[in-house]
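Enquirer: What shape does this take:
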Amino acid sequence: MIKVVRGNPTPEELAAALAVVRARAAAAEAEPTPGAAPPEPNWSDPARIARRETHRAGPRAWARTYWPG
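Expert: Alright, predicted model coming up:
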């Protein structure tokens, strides 16, 4: 429960304050616990390459088709 101690805030000001409090609470819940394992890095994920724009065909286009394995 939130209680206004001083002043006379507008409904918009109360809504903004409540949004900040709720965002902070959600961020605190999303933080990993100290004993939790770190997330896996995705730098080697092949799907990461597929998200980029594909190159147009042109000179040396064959060199961009090599998939390191």
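
Enquirer: okay, CA-based contacts and neighbour counts for the rest of this
Expert: Will do.

Enquirer: contacting residues around residue 49?
Expert: Contacts for residue 49 (CA atoms under 8 Å, 6 or more residues apart in numbering) come out as none.

Enquirer: Here is a second sequence; please produce its structure as well for comparison:
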Amino acid sequence: MSDRPLLRVVRGNPDDAELAALTAVVAAVAAASGGSPAPQRRTSWWNDRATRLSTTPHPGDGAWPASALPR
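Expert: Coordinates of the predicted model:
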């Protein structure tokens, strides 16, 4: 554990009830978020539909092999 306080009042003069309410809200938000965000699963570019939708096929030499390459 750290010796640093969880909250610090930088302006104003809150009473004990206001500090307790603020602490409860901050603790609830921290508990609801689960701490750190879950790592996102990377989608293979073979399965990424966005790459297929954003490319326009162009006829010509090498068009067929190039159709499978990511853009």
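
Enquirer: Any idea what the TM-score comes out to?
Expert: Once superposed, the chains reach a TM-score of 0.43 (TM-score structural alignment, normalised by the length of structure 1), with 36 aligned residues with a CA RMSD of 2.4 Å.

Enquirer: neighbours around residue 13 of structure 1, how many?
Expert: By the measure other CA atoms under 10 Å, the count of residues near residue 13 of structure 1 is 11.

Enquirer: May I ask which helix or strand encompasses it?
Expert: helix 11-30 (DSSP states H and E).

Enquirer: Go ahead and name everything in contact with that helix.
Expert: Around helix 11-30 of structure 1, nothing counts as a contact under CA under 8 Å, 6+ apart.

Enquirer: Around residue 27 of structure 2, how many other residues sit close by?
Expert: 12.

Enquirer: that older thread, following the helix holding residue 13 of structure 1, which helix or strand comes up?
Expert: Per DSSP H and E, the first helix or strand lying C-terminal to helix 11-30 of structure 1 is helix 46-50.

Enquirer: And that next one, what's buried?
Expert: For helix 46-50 of structure 1, the buried set under the neighbour-count rule, 16 or more other CA atoms under 10 Å, is empty.

Enquirer: Compute the distance between residue 22 of structure 1 and residue 16 of structure 1, please.
Expert: Counting by CA to CA, to the nearest Å, the gap from residue 22 of structure 1 to residue 16 of structure 1 is 10 Å.

Enquirer: my bad, should have said residue 46 of structure 1
Expert: Going from residue 46 of structure 1 to residue 16 of structure 1 by CA to CA gives 42 Å.
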